[in-house]
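Asks: After the sequence you'll find the predicted model.
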Amino acid sequence: MLTQDRTDSEASALTGAVRELARRTHFPVSFGGLVSDGTARIGAIYGSRTRSLDGLSVQVMRGLGGRAMAELRPRATPDYGAARHITHDYDRHILGEGISTLLAVPVIVGGRVRGLLYGGAWASTNVGEVVMKPAFQVADALATELRVRDEVERRLSALDAGPGLTGVPAASPAQHPSLPAAHREELRESYAELRTIASTITDPSVRARLEQVEQRLAVLSGDGDAQHQASTVTLSPRETDVLACAAIGATNAQIAAQLSLREGTVKAYLSSAMSKLDASTRHAAVTKARRSGLLP
């Protein structure tokens, strides 16, 4: 079951995508919904002239959107009212808004439809590639955001379950259990991956939750025989990102690819982190960062 925070977060992402679809395609009306149990429940509407689209729920194989969901590909019609290749279950909503041209684009995550985006126009016109391309890009961007949120939720759920990612119980900061080396490395890899995911997220609530997960991973990977030394060093988010990746053996080129940075930029961040930590090598910087509690 979705948590309320996650539900609100995904609804916010949907609303942003619907507005972006209108901006980039110039459709006068756009709307969309997230899919659950084979039904897309329209939760965001932009530019409508009536309330006809309120309450619209689209099922698989029903209407233009239902065909797009079933076929996992966009569908369009320049004359919705006269279209013969679709069912007309939702005429009251679509024609009630006065829509003639309609485009439906499925949002696909992991091979299944997670959302449905629509662009509509009151005049009849052919939907060409100039309109299709940005619509696909908006749908892909929403799919990426949902995929990232899924991963965040999976990791949160794994930690909340107790044994979590490593097969050992969660611990409080005071406990600092000593973990087998393989378990500790797995947690550090998860930490680095979450830092990479966090760099793509703009939603403050999601970023805050990611920070909580990162802190918990740092606790789980703590060494029972070593106490963190007090440190006045503060690394920037990007310095932490590149150092976390370096900590699991990634090269500068690999870090650059993971974080969508230039290789020279990665070198600059690493150099800055090494300077702050008074370390002559990246490995020494990683060791000092771990002793200072800046990395797991």
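Replies: Now that the structure is in, tell me what you want to look at.
Asks: switch to C-alpha atoms for all contacts and neighbour counts from now on
Replies: OK.
Asks: What is the neighbour count of the residue lying closest to G224 once chain neighbours are set aside?
Replies: Sequence neighbours aside, S178 is the residue nearest to G224 in space, at 4.5 Å (criterion: C-alpha to C-alpha, 6 or more residues apart in numbering). Neighbour count for S178, taken as other C-alpha atoms under 10 Å: 15.
Asks: can I assume S178 is in contact with D223?
Replies: Yes: the criterion here is C-alpha atoms under 8 Å, and S178 meets it with D223 at 4.7 Å.
Asks: how near is S48 to F136?
Replies: With distances taken as C-alpha to C-alpha, to the nearest Å, S48 is found 22 Å from F136.
Asks: I201 too?
Replies: With C-alpha to C-alpha as the criterion, I201 and F136 are 20 Å apart.
Asks: Okay, strands next: where are they in this structure?
Replies: Under the criterion DSSP state E, strands of the chain are mapped to 29-36, 39-46, 57-59, 75-77, 101-109, 112-121.
Asks: And the contacts of the longest one?
Replies: Contact with strand 112-121 is made by 18, 21-22, 25, 27-36, 40, 65, 69, 72, 99-108, 139, 143, as judged by C-alpha atoms under 8 Å, 6 or more residues apart in numbering.
Asks: got another, please set it beside the one above:
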Amino acid sequence: MLRDGAVHVSAVAGARTRHLDALVVESGRGLGGRAVLETRPRLALDYRTAKGITHDYDRMVLGEGIATLFAVPVIVSGTPRAVLYCGSWGQAPLAEPAARPAFAIADDVAAELRVRDEVERRLARVHAAPRATALPAAAQEQLREAYAHLRRITAGVQDATLRQRLNELEKRLATMAASASEIDVEAALSPRETDVLACAALGSTNAEIAVALGLKETTVKSYLSSAMAKLDATTRHSAVAKARRAGILP
């Protein structure tokens, strides 16, 4: 990842030695630094004799025994944010089919970073905004739709840190529509029970909820029944109302 203008090697897979651990590559230096500076992939088929790059990091790279090195910058909104290195111990040509997986991984990382940036931006806006005692009906509906959509996104995120940040945002959104005096219900719903109830709050049928969350309709019914029992509610509508008073749902 890039921090303070330098590439900090944060993960190494398949290495034979520890020469690359905690390596920091300055912008414009070495192969990765050139990739960052030029915002394009850089390849050294024979790293030891490669021209056009500085050899500040030969002790680490050659110490690992790397002969061919490929550096792909991860670009987000035109700005390099990380570098993906691919190295081999034997000198070998790198054709497009072999490079394609590296480009795909770099694209995936860029997409993940864009999500992180958006989460951070929204969290900053939410934390900076004053707590409202009441929202107009249209704004409340938009908030509830955004909350349900965010729950669906969170369910598919594997990164634990990002999930935690998303959960922070969800909790903040859930309490934005309620005043402090309204939060008087105690219930511990599971993540999936909350997901299902958030969709039910938008008026979705069990079949529609099943499609939205990738569940079976019978599973949706089971989650709804469990949530209703925990909230001491006899209908889904009363369960939604109690969940809103508890600050579980917006």
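Replies: In hand now; what should we look at? Bear in mind that the values here come from a model prediction, so they are computed numbers and not experimental data.
Asks: before we move on, back to that, reformat the strands of the first structure as JSON lines; add mean neighbour count and distance to A170 of the first structure.
Replies: As requested, the strands of the first structure are exported to JSON lines (neighbours: other C-alpha atoms under 10 Å; distance: least, C-alpha to C-alpha, whole Å):
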{"stretch": "strand 29-36", "mean neighbour count": "23", "distance to A170 of the first structure": "32"}
{"stretch": "strand 39-46", "mean neighbour count": "20", "distance to A170 of the first structure": "37"}
{"stretch": "strand 57-59", "mean neighbour count": "20", "distance to A170 of the first structure": "41"}
{"stretch": "strand 75-77", "mean neighbour count": "21", "distance to A170 of the first structure": "48"}
{"stretch": "strand 101-109", "mean neighbour count": "25", "distance to A170 of the first structure": "30"}
{"stretch": "strand 112-121", "mean neighbour count": "24", "distance to A170 of the first structure": "32"}
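Asks: wait, what's in contact with the residue nearest to G224 of the first structure?
Replies: Neighbours of S178 of the first structure in contact, by C-alpha under 8 Å, 6+ apart: S221, G222, D223, G224, D225.
Asks: and which of these is nearest A82 of the first structure?
Replies: S221 (62.7 Å; C-alpha to C-alpha).
Asks: Please say which position in the second structure the closest one maps to.
Replies: By TM-score structural alignment, S221 of the first structure lines up with A177 in the second structure.
Asks: check contacts around that match.
Replies: Shown in contact with A177 of the second structure (C-alpha under 8 Å, 6+ apart): A132, T133, A134, L135, Q140, P250.
Asks: Report how many residues lie close to the closest residue in space to the last one that isn't next to it in sequence.
Replies: Spelled out, it's P250 of the second structure. What sits nearest to P250 of the second structure in space, not counting adjacent residues and going by C-alpha to C-alpha, 6+ apart, is A174, at 4.0 Å. A174 of the second structure has 21 neighbouring residues, counting by other C-alpha under 10 Å.
Asks: Likewise for E193 of the first structure?
Replies: For E193 of the first structure, the neighbour count with other C-alpha under 10 Å is 15.
Asks: now swap in R40 of the second structure and tell me
Replies: R40 of the second structure, neighbours per other C-alpha under 10 Å, totals 15.
Asks: Could you verify my assumption that it touches V72?
Replies: Yes: if you go by C-alpha under 8 Å, R40 of the second structure and V72 touch, sitting 6.8 Å apart.
Asks: which residues touch the counterpart of A11 of the second structure in the first structure?
Replies: Residue pairing (TM-score structural alignment): A11 of the second structure is matched to A44 of the first structure. Shown in contact with A44 of the first structure (C-alpha under 8 Å, 6+ apart): A11, L14, T15, V18, F31, G32, G33.
Asks: What's the separation between the nearest residue to the last one once chain neighbours are set aside and T87 of the first structure?
Replies: What that stands for is G33 of the first structure. In space, and not counting its chain neighbours, G33 of the first structure is closest to I42: 3.9 Å by C-alpha to C-alpha, 6+ apart. Using C-alpha to C-alpha, one gets 18 Å for the distance from I42 of the first structure to T87 of the first structure.
Asks: What residue in the second structure is the furthest from its centre?
Replies: Centroid-distance maximum for the second structure: T49 at 39.0 Å, with C-alpha atoms, centre = their mean.
Asks: what residue of the first structure takes the place of it?
Replies: Per TM-score structural alignment, T49 of the second structure is aligned with A82.
Asks: And its match, how far from V105 of the first structure?
Replies: A82 of the first structure is 20 Å from V105 of the first structure, by C-alpha to C-alpha.
Asks: what do we get in the second structure for A244 of the first structure?
Replies: Using TM-score structural alignment, A244 of the first structure lines up with A198 in the second structure.
Asks: From R244 of the second structure, how far out is that match?
Replies: Taking C-alpha to C-alpha, one finds A198 of the second structure at 10 Å from R244 of the second structure.
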